[in-house]
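# below is the sequence, then the predicted model.
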Amino acid sequence: MRAAGAVVWRWRSTGHGAEVAVVHRSRYDDWSLPKGKRNPRETRQATAVREVAEETGMAVALGRSLGSVRYRVLSPDGAGRTVVEYFSAHALGGDFGPGDEVDDLRWLPVHEARAVLTREADRQVLDRFAAAPPDLRTVLLVRHARAGSREEWAGADEFRPLSGRGRKQAEALADLLPVFGPTRVHSAPMTRCLDTVSPVARALGAAVVAEPALTEEAFAREPAAAEDRLLALVGLPETVVVCSQGGAIPSLLSRLAANGGVELPAPRSRKASTWVLSFLPSRPVLVAADYISNPRGW
């Protein structure tokens, strides 16, 4: 069984640090991080956002992945395995109301929340959250969706459009990416890149800003300029969607990872994939990179 949840955080009203939400589940009489089961055809990110809303009343913007927890549960058909994926989640507002599943919620500093949580697995997730500042800057680096065949396209390559499958992938990205709370959309000025993030931009009510430095040709000529431009976007006090090409993304990621001291596997860049890049709030240094290979899948 698949499930997802989050470490939900907000700034303390006293202005001294962050506090996180822990919930009491009446059925189990335990204190837990908000989490729940996946609905059919739901991404793990959407599951986390929905379950947080149902259990805490909070609307949230997701941040970096906090990894997964695996455990076995008893079911009518015998023991089964549950995998829970966790995310950092910034509380944007809302009001808690007791329900059948969750009857109490506490906002606590991290060290107090750790002492309250019933399960060691939840405490380990909270430790991962506490290993970096809560307010990391997020950039969603997207590779364009599938385009029509280059061999069958008679025009200039920069104008080659998305295929039918690519348009479906673009619509799926428009469902996925808003859970991270982006407010800006930037793209390499290639038709297939612009068309990939146009549905996201429409969903957000934002314009798509052209980024000539982030095409693969521009990256090949001046990789440092492409890196500088991406880091300039990191400096904005907003979460940004950025669309680029497969000839630029892996090498650009390697440069960012080397500068931040982050160990990455060989950077991947499937069409319509997204890298969730997390940077320090005080300076544009990469501290985490999470890969979403498929906008519809787990």
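That came through fine. Numbers count the residues shown, from 1 in each chain.

# contacts, neighbours, all on C-alpha from now
OK.

# could you say what helices and strands the helix or strand Tyr291 falls within packs with?
Using DSSP states H and E, Tyr291 maps to strand 286-292. Applying 3 or more Cα pairs under 8 Å, 6 or more residues apart in numbering; DSSP states H and E, one finds that strand 286-292 contacts strand 58-75, helix 249-260, strand 274-279.

# of the ones you listed, which stretch is the most buried?
Most buried of those by mean neighbour count (mean count of other Cα atoms under 10 Å) is strand 274-279; its value is a mean of 24.

# just want the angle from that one to strand 286-292.
Calculated by axes from the mean of the first three to the mean of the last three Cα atoms, to 10 degrees, strand 274-279 forms an angle of 170 degrees with strand 286-292.

# tell me the spacing between Val197 and Gln169.
10 Å (Cα to Cα, to the nearest Å).

# okay, now the one to match up with it:
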Amino acid sequence: MTESKASSSPSSRNLSAQEFVESAGVILLDKSLDHVCILHHLEGDVWVLPKGRRNCGETRKAAALREAKEETGYSCRLLPVRMSTRAPPANEDDTSTPDEARLLNDLTEPFSLTLRELGRDRLKLVWWFIAVVDEAESPAAGEAMFQPCFLPCHEAVQKLTFPSDRETLQKAIEIIAQQ
């Protein structure tokens, strides 16, 4: 490979399984879609979004729903939304479809991905989904270290402690506003 080709190729790095962890989380909305559940982590006195590690053999979607239930006590379901994505539609048979963003309806795919550096050669990936409380089930007790709180969406953005959580919630609010 010539030097000019090498310098123009995209940057990439490989991590083995012990160097990364996959997590999944949700933006958990009430049925009105106007209020979002955020968690007060009592020990650290920080406000965060519900998320946690994906178990071996578990899908990202299942991990997101399980973690929301464990941390908040609320059962939820993924909310189908209209959003822009580079993923081809489920029924896409044309292999020549360009790799570009397109607006698709009724998606329950991740709307965002957070990459968090955990130190030298360690990375946490957090796949984010949009969900709504399943009102058919009564809330249970969530994890004792968290106190769930439903706030108006824009208030919740301001209350969250970490910039990446605020950015993630803001993106979800923008998607919901376009429904």
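Arrived safely, thanks for sending. Computed from a predicted structure; not experimentally measured.

# overlay the chains and give the TM-score.
TM-score of the superposed chains, computed with TM-score structural alignment, normalised by the length of structure 2, equals 0.64; 128 aligned residues with a Cα RMSD of 2.1 Å.

# neighbour count: Val197 and Gln169 of structure 1, which is higher?
More crowded of Val197 of structure 1 and Gln169, by other Cα atoms under 10 Å: Val197, with 28 against 23.

# looking at this, the more buried one is in a helix?
Yes. Counting by DSSP: H, G, I helix; E, B strand; the rest coil, Val197 of structure 1 is found in a helix.

# hmm, back to that, out of the helices and strands packed on strand 286-292 of structure 1, which comes closest to Asp104 of structure 1?
strand 58-75 (13.7 Å; Cα to Cα).

# list of residues touching that closest one?
Strand 58-75 of structure 1 has contacts (Cα atoms under 8 Å, 6 or more residues apart in numbering) with 8, 45, 49, 52-53, 79-96, 121, 125, 128-129, 136, 138, 179-181, 276-278, 288-290.

# pull out the buried residues from the residues you listed.
Among the contacts of strand 58-75 of structure 1, the ones that count as buried by 16 or more other Cα atoms under 10 Å are 8, 45, 49, 52-53, 84-91, 96, 125, 129, 136, 138, 179-181, 276-278, 288-290.

# what residue lies at the spatial centre of structure 2?
Trp128 (0.9 Å; Cα atoms, centre = their mean).

# now the helix or strand hosting that one against strand 112-119, angle please.
Using DSSP H and E, Trp128 of structure 2 maps to strand 122-133. Interaxial angle, strand 122-133 of structure 2 versus strand 112-119 (the same axes, to 10 degrees): 150 degrees.

# give me the range in structure 1 that strand 122-133 of structure 2 lines up against.
Per TM-score structural alignment, the counterpart of strand 122-133 of structure 2 in structure 1 is residues 80-91.

# can you give me the offset of that stretch from its chain's centre?
12 Å (Cα atoms, centre = their mean, to the nearest Å).

# list the contacts of that stretch.
1-10, 35, 44, 48, 58-74, 125, 129, 134-135.

# so what secondary structure elements neighbour the biggest helix by length in structure 2?
Looking across structure 2 with DSSP state H, the single longest helix is helix 163-177. The contact analysis (3+ Cα pairs under 8 Å, 6+ apart) places helix 163-177 of structure 2 against strand 81-85, helix 153-159.

# please, which helix or strand holds the counterpart of Val22 of structure 1 in structure 2?
Here Val22 of structure 1 is matched to Ile38 in structure 2, going by TM-score structural alignment. Element membership of Ile38 of structure 2, judged by DSSP H and E, is strand 35-41.

# which other residues reach that strand?
27-30, 46-50, 72, 145-153, 156, 160.

# show the contacting residues for Gln179 of structure 2.
Listed by Cα under 8 Å, 6+ apart, the contact set of Gln179 of structure 2 reads 81-82.

# same thing with Val234 of structure 1?
Val234 of structure 1 sits in contact with 137-139, 240, 279, 284, where contact means Cα under 8 Å, 6+ apart.

# Asp34 of structure 2 now?
When contacts are counted by Cα under 8 Å, 6+ apart, Asp34 of structure 2 touches 152-153.

# how does it look with 10 Å?
Contact partners of Asp34 of structure 2, counting by Cα atoms under 10 Å, 6 or more residues apart in numbering, are 150-154, 173, 176-177.

# residue in structure 1 paired with Ala24 of structure 2?
By TM-score structural alignment, Ala24 of structure 2 lines up with Ala4.
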